[in-house]
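Engineer: Sequence and predicted structure are below.
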Amino acid sequence: MERRMGRIVVAGAAAGLSAVAFQAVPALAAAGGTGHTVTQTVTQHGTWTETGDTDFCTGETISPTITGNSVMHVTWFPAGDEVWGTFTTEGTGSFVQPSTGLTYSGRVTVWGNFNVNEKNSNDTFTATFTLSAVDANGVTHLEVGHEVAHVAFNAVDPLDPVVSFDKMSVTCS
């Protein structure tokens, strides 16, 4: 099932996977034998706005602002075929819901990892968010969600996953 993911949940995932994958590129040129690993860690702090995202509860287009922290690690054998990495992004997010004018804000946490070698590979992703807004009558509205996604491949057919799932639950009130 294909879903358009709101970046308020996956903003850190995209940045994290890109940074981790980019960090793995120097593995081809790094010095050392196959018995030694190289590890890089990247941290970042800041605020960014994503455009063209989707509110999970209304389906409307939103532009969330995220303020957060990320830690990304990647480790590899310079003369080998193994690489693995992980990232965590956490922070606060806020957006204006177009149909109501309500400003939702709250916590966002995203985590992911990948492992690759000549025989198999896998990727796992989790995201959790809790956002709320209070209307003019004092009523609190909530958008709470959690997602877990995983995909694993083997060397027999590296284009056809042997395990794949994406489970998301969102509560809107």
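Structural biologist: Perfect, I can see it now.
Engineer: can we go C-alpha only for contacts and neighbour counts from here?
Structural biologist: Will do.
Engineer: As a check, name the ranges of all helices in this structure.
Structural biologist: With DSSP state H as the criterion, the chain has helices at 7-24.
Engineer: can you map out the strands along it?
Structural biologist: According to DSSP state E, the chain carries its strands in the segments 38-49, 53-54, 61-62, 65-76, 83-96, 103-116, 120-134, 140-154, 163-172.
Engineer: for the third one, packing partners?
Structural biologist: Contact partners of strand 61-62 among helices and strands, from 3 or more CA pairs under 8 Å, 6 or more residues apart in numbering; DSSP states H and E: strand 53-54.
Engineer: and His146, how many neighbours?
Structural biologist: 18 (other CA atoms under 10 Å).
Engineer: Can you tell me the closest non-neighbouring residue to it?
Structural biologist: Thr128 (4.4 Å; CA to CA, 6 or more residues apart in numbering).
Engineer: Next, the contact list for the one you found, please.
Structural biologist: Residues near Thr128 by CA atoms under 8 Å, 6 or more residues apart in numbering: 9, 108-110, 144-147.
Engineer: next, the one to line up against it:
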Amino acid sequence: MRYFLGVILTVIIIAGMGLAFAMERVERERRVAARHEATAQMARKADLAERERLERQEQEERERQTASIRLKLAVLRKARAERLSKSGDTNPAAVQVLDREIMNLERELERLSDRPQENPRDEIAGKIEHLHAATEHLHQAGMPDLARELHERAETMERELHRHHAEHSPDGR
């Protein structure tokens, strides 16, 4: 009887140690997954910050160019008005040159103001992609219930996006 109790106790101890090792391994994997997610999140934040910085620089450069063109336009328009107001100067070629320069600068100004805006559909699609990536990370971190819920939300958003696009696009695609 003592022998059987010893064997049972040994089996229980070994099973407990195995369970402890398994739990430790799962916890270690969860920490590694969390560390990877934190690293990925920091990289996404850095990318976003860099993109925003570049957009600000681009906007500032566009504003500088716009101000410069407007100044040149004002100078050319004033020169044209002075040319036309001078009673003795009837050189139409000089006025035509000024008109051409003014037209070119106005086109350039229009080109600068016609900055393409990001398509809201592309922005939403990007967010859906991020949700799918987050779903993967949640699975890896051992949180399948939360991952499933997030995946369902992403799928719902994707269906809504496709439905909205089908209703509002002229070709129905």
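Structural biologist: Received it, and whenever you're ready, just let me know what you need. Owing to the predicted nature of the structure, the values given are computational and were not obtained by experimental measurement.
Engineer: After superposing, what score do the chains get?
Structural biologist: The TM-score (TM-score structural alignment, normalised by the length of structure 1) is 0.24; 69 aligned residues with a CA RMSD of 5.1 Å.
Engineer: on that earlier part again, which of the contacts of Thr128 of structure 1 sits closest to Ile62 of structure 1?
Structural biologist: Among these, Val9 lies closest to Ile62 of structure 1 (CA to CA), at 12.5 Å.
Engineer: And that closest one, how far from Thr65 of structure 1?
Structural biologist: Using CA to CA, to the nearest Å, one gets 11 Å for the distance from Val9 of structure 1 to Thr65 of structure 1.
Engineer: These two: which has the busier surroundings?
Structural biologist: Comparing Val9 of structure 1 with Thr65 by other CA under 10 Å, the one with more neighbours is Val9, at 25 against 19.
Engineer: quick one: that one and Phe125 touch, right?
Structural biologist: No - Val9 of structure 1 is beyond contact range of Phe125, at 10.9 Å (criterion: CA atoms under 8 Å).
Engineer: what residues do these two have in common as contacts?
Structural biologist: Jointly contacting Val9 of structure 1 and Phe125 under the rule CA under 8 Å, 6+ apart are Val110.
Engineer: Quick one: residues contacting Thr130 of structure 1.
Structural biologist: 106-108, 142-145.
Engineer: What count of nearby residues applies to the nearest residue to it once chain neighbours are set aside?
Structural biologist: If the residues on either side of it in the chain are set aside, Thr130 of structure 1 comes closest to Val144, at 4.5 Å by CA to CA, 6+ apart. Using other CA under 10 Å, Val144 of structure 1 is surrounded by 19 other residues.
Engineer: now do Val97 of structure 2
Structural biologist: By other CA under 10 Å, 12 other residues sit near Val97 of structure 2.
Engineer: Where does it sit: helix, strand or coil?
Structural biologist: The three-state label given to Val97 of structure 2 by DSSP: H, G, I helix; E, B strand; the rest coil is helix.
Engineer: Tyr104 of structure 1 contacts Phe129, doesn't it?
Structural biologist: No - in this structure, Tyr104 of structure 1 is not within contact of Phe129 by CA under 8 Å, at 11.4 Å.
Engineer: quick one on the thing from earlier: among the contacts of Thr128 of structure 1, which two are most distant?
Structural biologist: Taking CA to CA as the measure, those span a maximum distance of 13.8 Å, between Val110 and Val144.
Engineer: got the contact list for Arg121 of structure 2?
Structural biologist: Leu161.
Engineer: host element of it?
Structural biologist: Using DSSP states H and E, Arg121 of structure 2 sits in helix 120-140.
Engineer: No more questions from me, cheers.
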